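Enquirer: Quick one: sequence plus predicted model below, questions after.
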Amino acid sequence: MKALRIIDTDDGPRGRLDEIEQSALTEGNVIIKARYSSLNYKDALAITGAGKIARQRPLNAGIDVAGVVESSDDDRFACGDEVLVTGWLLSETRDGGLAEYVRVPADCVTRLPAGLTLWESMALGTAGFTAAMAIKRMRDNFQRPEQGPILVTGAAGGVGNFAIEMLAQAGFAPIAVTRRVEAQGEWLSELGATDVIAPETLDLGGRPMGSESYGGAIDALGGSVLADMLGQIVQFGNVAAIGLAASPKLDTMVLPFILRGVSLLGINSVECPSQWRAAIWSDLAAELKPAHLDQIAAQTIGLDQVHDVCDAIIAGEHAGRTVVEIAR
């Protein structure tokens, strides 16, 4: 079977298209014949060696996969079932989805919900799931449209695109935050952004709090941008932290939390509980399914093209989503 495998080289971990035996796959009781995977920033880090994602090597790359059950020792799944897996330590400690077959424990597998095709599930992938999980957690914590607009940082990326359109479809007013205002502004507005601003617009100049300007936020950056946002959220608003593209550090004060009741919600889509996953994927197949899904995921490639796209992602020259077709 073909697999894009993370191996150790003299230059560090790198991805290499290889042939391996199915018996070499990491342990599990469900074998999936992969149809599609997708490319995320995390995949690009692993494949290019820009980040040490695979904690053991060799290991197949790919944090997402969708396909058909080939065999199962678990009563929940039968041969021929259409299923998907996102996160669950794929490409970290388990062989991932950029391979012709994937073997995982049944607890990691989600049945494809009605309303989504296998391709659509990977067009969404971890990016769409993460955006939907952030929105779910905010709504579960009483976030309402009337509290004000929702900031979305990293808006030009896959998670950002999805978050903007999903928020707009759910009745919120998203504000896109990106350094690519001129290049991406028109597109982000088409997705539903009510405004497109640069991160510098949020700078509080070192003050712990500013005016209550925004209802909440979905943040992919961390660092000073996240700290500045927290000081501008309305009373009892929510900020969902989904990434650390700018910095893993957060230098802030407790004032927004205790004086305004702002909540900082951590979004761990990798190990999201199974019962949450089913509910979130059901939302993604219905009310949160992006109307522009085909345009956000405008590129479908083969395994042999993955390296080039990953290089573009690391260089900051990639927008939207890329689906990888493993087999027809």
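Expert: Cool, the structure landed.

Enquirer: contacts, neighbours, all on C-alpha from now
Expert: Will do.

Enquirer: how far away is Asp64 from Ala44?
Expert: In this structure, Asp64 and Ala44 are 13 Å apart, going by C-alpha to C-alpha, to the nearest Å.

Enquirer: likewise Asp140?
Expert: 32 Å.

Enquirer: Have a look at these two and say which one is more surrounded.
Expert: Taking other C-alpha atoms under 10 Å, Asp140 and Ala44 do not tie; Ala44 has more neighbours (25 against 10).

Enquirer: leaving aside the residues next to it on the chain, what's closest to Ala285?
Expert: Using C-alpha to C-alpha, 6 or more residues apart in numbering and skipping residues adjacent in sequence, the residue nearest Ala285 is Gly115, 4.9 Å away.

Enquirer: Check it against this one:
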Amino acid sequence: MNEAFRALVLNQKDKNVTARFEDLTVNDLPDGDVLVRVKWSTLNYKDGMILNGLGRLVRTYPHVPGVDFSGEVISSNDDRYKPGDDVVLTGWRVGEAHWGGYGQLARVKADWLVPLPDGLDAAQAMAIGTAGFTSMLAVMALEEQGVSPDQDGEVLVTGAAGGVGSVAVSILSALGYRVAASTGREETHAYLRELGATSIIDRNELTDTSKPLLAERWVGAVDSVGSTTLAHVLSEMKYHGVVSACGLAGGPDLPGTVIPFLLRGVRLIGIDSVMCPYETRVRAWQRLAKELPKEHLSAATTKVALGDILPWGEKILKGQVKGRLLIDVQDCEHP
């Protein structure tokens, strides 16, 4: 079998990254155990960086980006997956070190896949995608550290209008938490309240890093921004508060001190959605299928044809995207 398919292919020359759609065949794909017909992918902040040649996330060219995908197994060398099985993939540096979801076919290691759980179809799985999967891991980390809906106080979600933040707001609200959603975009306030936010916090309120401790506000937090925002959030956590940190949109530096950890017992939990153990990955997806309100997926999702994806890479880097971008990979018509 050497089926032909369309893919968005990146190349690099003189440190300049270019993208164009090309006709490839199965023989062009990297090695792997399972061949998948990709139906849906997403466009995350990291995808935007890759499409614009930022961050040295891709080291080897030519390259097919797309850090997640869902689809149907065509063939498999692993007994866990049969032709016709629906699968979802997030993490494992797919779309960075290994060709990813912006091609109509993909070949990957069997251990990287997860069976699509009951209650989700392929499009819904990618409406959730890496961002939603990361959100569930962040919520699970809060739970494991003792944060619960019956505590007196709100859970803060930073970057709440983005992919991770919007799904985190929806999950936490569905589980009964009081959720404060932080955003700098007034036009998203109604959207965030629709997802279940009980209050809206202007992101400019989360910029003061001059003091190591401020008034206690939050029993827990999901931070997808990092840098000065994370430092400020740590200074406002209640005694034994917990922060799940899962993003670097603001940068990798943390201009804070150890005082919140020593004097308030604040716990900072890093969320790694890339090298996530298989059992945890399956459990997170099963919970997403059962606990994420499906009616919120359409409100939080914009569908884009793969052939129209390139301008959206710049938009997401400029903060001009609300919620999730769902990529229809089989729709690859382009100028």
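Expert: Happy to help now that I have it. All values derive from a computational prediction rather than experimental measurement.

Enquirer: Shouldn't the residue nearest to Ala285 of structure 1 be within a strand?
Expert: No - going by DSSP: H, G, I helix; E, B strand; the rest coil, the assignment for Gly115 of structure 1 is coil, not a strand.

Enquirer: so what corresponds to it in structure 2?
Expert: Correspondence of Gly115 of structure 1 to structure 2, assessed by TM-score structural alignment: Gly119.

Enquirer: Would you check that my belief about that match contacting Ala289 is correct?
Expert: Yes - counting by C-alpha atoms under 8 Å, Gly119 of structure 2 does reach Ala289; the two are 5.4 Å apart.

Enquirer: more crowded one of these two?
Expert: Taking other C-alpha under 10 Å, Gly119 of structure 2 and Ala289 do not tie; Ala289 has more neighbours (20 against 12).

Enquirer: For that one, give me its contacts.
Expert: By C-alpha atoms under 8 Å, 6 or more residues apart in numbering, Ala289 of structure 2 lies in contact with 117-120.

Enquirer: all helices of the stretch 151-300 of structure 2, in order?
Expert: In the stretch 151-300 of structure 2, the segments counted as helices under DSSP state H, counting those that start in this stretch are 163-174, 189-195, 227-235, 259-263, 278-291, 294-299.

Enquirer: ok, and which of those helices has the densest surroundings?
Expert: Neighbour counts (mean count of other C-alpha atoms under 10 Å) averaged over each of the helices of the stretch 151-300 of structure 2 peak at helix 163-174, with a mean of 27.

Enquirer: what's the matching range in structure 1 for that helix?
Expert: Aligned using TM-score structural alignment, helix 163-174 of structure 2 spans residues 158-169 in structure 1.

Enquirer: with structure 2 superposed, average distance for that stretch?
Expert: Following the fit onto structure 2, the mean deviation recorded for stretch 158-169 of structure 1 is 0.8 Å by mean C-alpha distance after the TM-score superposition for structure 1.

Enquirer: Show me what that stretch is in contact with.
Expert: Contact with stretch 158-169 of structure 1 is made by 127-128, 130-132, 135, 152-155, 173-176, 188, 191-193, 218, 287-291, 296, 319-321, as judged by C-alpha under 8 Å, 6+ apart.

Enquirer: try 7 Å
Expert: Contact partners of stretch 158-169 of structure 1, identified using C-alpha atoms under 7 Å, 6 or more residues apart in numbering, comprise 127-128, 130-131, 152-155, 173-174, 191-193, 288, 290, 320-321.

Enquirer: With stretch 262-270 of structure 1 instead?
Expert: Contacts to stretch 262-270 of structure 1, defined as C-alpha under 7 Å, 6+ apart, come from residues 87-89, 130, 134, 233, 235-242, 256-257.

Enquirer: any idea which residue sits dead centre in structure 2?
Expert: The centroid of structure 2 falls nearest to Ala131 when counting by C-alpha atoms, centre = their mean (1.7 Å).

Enquirer: Quick one: residues contacting it.
Expert: So, once contact is read as C-alpha under 7 Å, 6+ apart, Ala131 of structure 2 ends up touching 163-164.

Enquirer: Tell me the residue in structure 1 aligned with it.
Expert: In structure 1, Ala131 of structure 2 lands on Ala127 (TM-score structural alignment).

Enquirer: Tell me if its match really is in a helix.
Expert: Yes - counting by three-state DSSP, Ala127 of structure 1 is part of a helix.

Enquirer: Return the distance of it relative to Phe162 of structure 1.
Expert: In this view, Ala127 of structure 1 and Phe162 of structure 1 are 7 Å apart by C-alpha to C-alpha.

Enquirer: Val239 of structure 1: neighbouring residues, count only.
Expert: By other C-alpha under 10 Å, 27 other residues sit near Val239 of structure 1.

Enquirer: Would you check that Ala99 of structure 1 makes contact with Arg5?
Expert: No - with contact defined as C-alpha atoms under 7 Å, Ala99 of structure 1 does not reach Arg5; the gap is 8.3 Å.

Enquirer: Give the residues shared as contacts by the two.
Expert: Here Ala99 of structure 1 and Arg5 share the contacting residues Asn60, scored by C-alpha under 7 Å, 6+ apart.

Enquirer: Just give the nearest non-adjacent residue to the counterpart of Gln232 of structure 1 in structure 2, would you?
Expert: Here Gln232 of structure 1 is matched to Glu236 in structure 2, going by TM-score structural alignment. The shortest distance from Glu236 of structure 2 to any residue other than its chain neighbours is 4.8 Å, reached at Glu216 (C-alpha to C-alpha, 6+ apart).

Enquirer: Now do the same contact list for Val34 of structure 2.
Expert: Contact analysis of Val34 of structure 2 by C-alpha under 7 Å, 6+ apart lists 73, 75-77, 107-110.

Enquirer: What is the aligned counterpart of it in structure 1?
Expert: Using TM-score structural alignment as the criterion, the counterpart of Val34 of structure 2 in structure 1 is Val30.

Enquirer: Also Val64 of structure 2?
Expert: If you follow Val64 of structure 2 across to structure 1 using TM-score structural alignment, you land on Asn60.

Enquirer: Test my guess that its match contacts Ile7.
Expert: No - with contacts counted by C-alpha under 7 Å, Asn60 of structure 1 stays clear of Ile7, the gap being 8.8 Å.
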